[in-house]
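quick check, what structure comes out for this input:
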Amino acid sequence: MSRINVLLTDDHQIIIDGLKSLLKNSDEIIVAAEANNGREALRILGLLSIDVLLMDIDMPVMNGIEALKEIRKQFRDVKVIILSMHNEAGMIKSLIDLGANGYLLKSCSQDELIGAIRKVASGQSYFSTDVTLALLKPANPEQKNEILTERETEILKLIAAGFSNKEIGDQLYISHRTVDTHRTNLMKKLDVSNIAGLISYAIKNGIF
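All right, here's what the predicted structure looks like:
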């Protein structure tokens, strides 16, 4: 039985530890390395032979969306499974368009996780049932489309690109506290509760 070298990428160590525990009983799946953000994952991909990358979306330094773009440019043969708690259809579709080979929710079972890795490693795609249902839901025709100010649009672009508050502040010559205020206002205005929601809005509306 051929081995499947896996790279785990998540900014929460407890998630990585949990995944390692779930995968340790599989003879052919080997956790070859772990990373806490997309930039670290890219560095590791340049050093090790990785078959499947299991990666979160919302991470500091470089998020999963930016990392996936770079992986498809630099490491075309690496299979990528997104592992996230978000099942927004717009974001899932965007990640599929960028080249994701699979999408799992963090609520998935051990059997589903192992099965997905095996399937994707063999050249197939895998999307969990909940993800498939999200993709099949009709779009909301009354989706809110707030008009953002030029500054808000600028900051939203940088947030979606994975920059931290400090990095955004340095680029725009404003304090990180001001960036944090803009970020909070954006979430209120767009009626989202997290960074993943901001990224999803940016993608769906052509801002990123």
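
switch to C-alpha atoms for all contacts and neighbour counts from now on
Noted.

which parts of the chain are strands?
Using DSSP state E, the strands of the chain run over 4-9, 29-35, 52-55, 79-84, 102-105, 126-127.

can you list contacts of stretch 36-53?
Stretch 36-53 is contacted from outside by 4-13, 32-35, 59-64, 66-67, 70-71, 75, 77-81, 117, 120-121, using CA atoms under 8 Å, 6 or more residues apart in numbering.

now that stretch: how far from the chain's centre is it?
Averaging C-alpha positions (CA atoms, centre = their mean, to the nearest Å) puts stretch 36-53 14 Å from its chain's average.

and this one, please, so the two structures can be compared:
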Amino acid sequence: MNIFACSNYRDTMRTTKILLADDHTLIRECLIAMIEKAPGLEVVAQAGSGMEAVRLTYELKPDLVLMDLVMPDGNGIEASRCILSAFPDTKVLMLSMYGDARSVRQALEAGGKGFLVKSCPSEEILEAVRVVSDNGFYLSSHLQGVLEHELHPAAGKLPLTSREEEVLVLMAQGKTSREIAAQLQISPKTVETHRMHLMKKLNLTNIASLTKFAIREGLLPLE
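This is a model prediction of the structure:
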């Protein structure tokens, strides 16, 4: 199992609508053939550029965009920012030939919920799509060695208490203040106090930015 995958996966019958964005026709056709064989997944459109991906997202409002990193007319990073600024509930899963830490970091900072390298097996692509569509995060197993240093900072680097780190991780997993309070055996008011302290210490403004920070710093208990 990929240790860089984290999800609250639940077996549901809901169909996930997917937009494919890649400037190579052959890659799009292969992805479509693979995805449409999987139950619960449907490719609703395909785009050959970043600009086209943004336009089709406005028109079709897919649940998930499988986005190539490098494309003409706006790369995957720029397209992701445009899409997520207008449709924050849309999930973006980045797919690229490049697996360097800088590219992954840029993708996550743009709002991507996962990153795959194109050399990964088809089974991993399907796993990543399901994890991300279920509000999880996925980083390709090919990236584990590359990102080990990037995602796991040295001890003592973060300006957080152990309790604040616990609250941050649970918030990044999508738990409510009441759920966090019950798990940590503290009051919901105390959870909110920790949340405010986290945002102030890290200079962040919302839950989405806290989640990105947790991913970037390797704090999520990835399974």
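
picking that back up, let me know which of the strands of the first structure is tucked in deepest.
Among the strands of the first structure, strand 52-55 has the highest mean neighbour count (mean count of other CA atoms under 10 Å), at a mean of 26.

ok, average deviation of that one from the second structure?
Overlaying the second structure shows strand 52-55 of the first structure at a mean distance of 0.5 Å from the equivalent residues (mean CA distance after the TM-score superposition for the first structure).

for that strand, grab the matching residue range in the second structure.
Using TM-score structural alignment, strand 52-55 of the first structure corresponds to residues 64-67 of the second structure.

now do stretch 60-77 of the second structure: distance to the chain's middle.
Relative to its chain's centre, stretch 60-77 of the second structure lies at 13 Å (CA atoms, centre = their mean).

corresponding residue for residue 118 of the first structure in the second structure?
Counting by TM-score structural alignment, residue 118 of the first structure corresponds to residue 130 in the second structure.

just checking, what's the longest helix in the first structure?
Assignment by DSSP state H gives helix 176-190 as the longest helix of the first structure.

what residues in the second structure pair up with it?
Using TM-score structural alignment, helix 176-190 of the first structure lines up with nothing in the second structure.

which secondary structure elements does whichever helix in the second structure runs longest contact?
Looking across the second structure with DSSP H, the single longest helix is helix 188-202. Contact analysis of helix 188-202 of the second structure by 3 or more CA pairs under 8 Å, 6 or more residues apart in numbering; DSSP states H and E lists helix 162-172, helix 177-184 as its packing neighbours.

could you redo the last one with a cut-off of 10 Å?
Other elements packing on helix 188-202 of the second structure under the criterion 3 or more CA pairs under 10 Å, 6 or more residues apart in numbering; DSSP states H and E are helix 162-172, helix 177-184, helix 207-216.

out of those helices, which comes closest to residue 141 of the second structure?
When those are compared by CA to CA, helix 207-216 sits nearest residue 141 of the second structure, at 15.2 Å.

report the inter-axis angle for that closest one versus helix 188-202.
Angle, helix 207-216 of the second structure to helix 188-202, by axes from the mean of the first three to the mean of the last three CA atoms, to 10 degrees: 70 degrees.

trace residue 66 of the first structure over to the second structure, please.
By TM-score structural alignment, residue 66 of the first structure lines up with residue 78.

just give me the neighbour total for that match.
Applying other CA atoms under 10 Å, we find 17 residues neighbouring residue 78 of the second structure.

check contacts around it.
50-51, 54, 69-70, 107, 110 (CA atoms under 10 Å, 6 or more residues apart in numbering).

what's the closest of these to residue 211 of the second structure?
Closest to residue 211 of the second structure out of those is residue 110 (12.4 Å), distances taken as CA to CA.

so what does that closest one match up with in the first structure?
Checking TM-score structural alignment: residue 110 of the second structure goes with residue 98.

now that match: how far from residue 201 of the first structure?
Between residue 98 of the first structure and residue 201 of the first structure the computed distance is 16 Å (CA to CA, to the nearest Å).

show me the contacts for the most centrally placed residue in the first structure.
In the first structure, the centroid-proximal residue (CA atoms, centre = their mean) is residue 57; its distance is 1.8 Å. The contact partners of residue 57 of the first structure, taken as CA under 10 Å, 6+ apart, are 9-11, 37-38, 63-68, 82-86, 91, 95, 162, 195-196, 199.

let's see which of the residues you listed end up in helices.
Using DSSP H, the subset of the contacts of residue 57 of the first structure located in helices is 38, 64-68, 91, 95, 195-196, 199.
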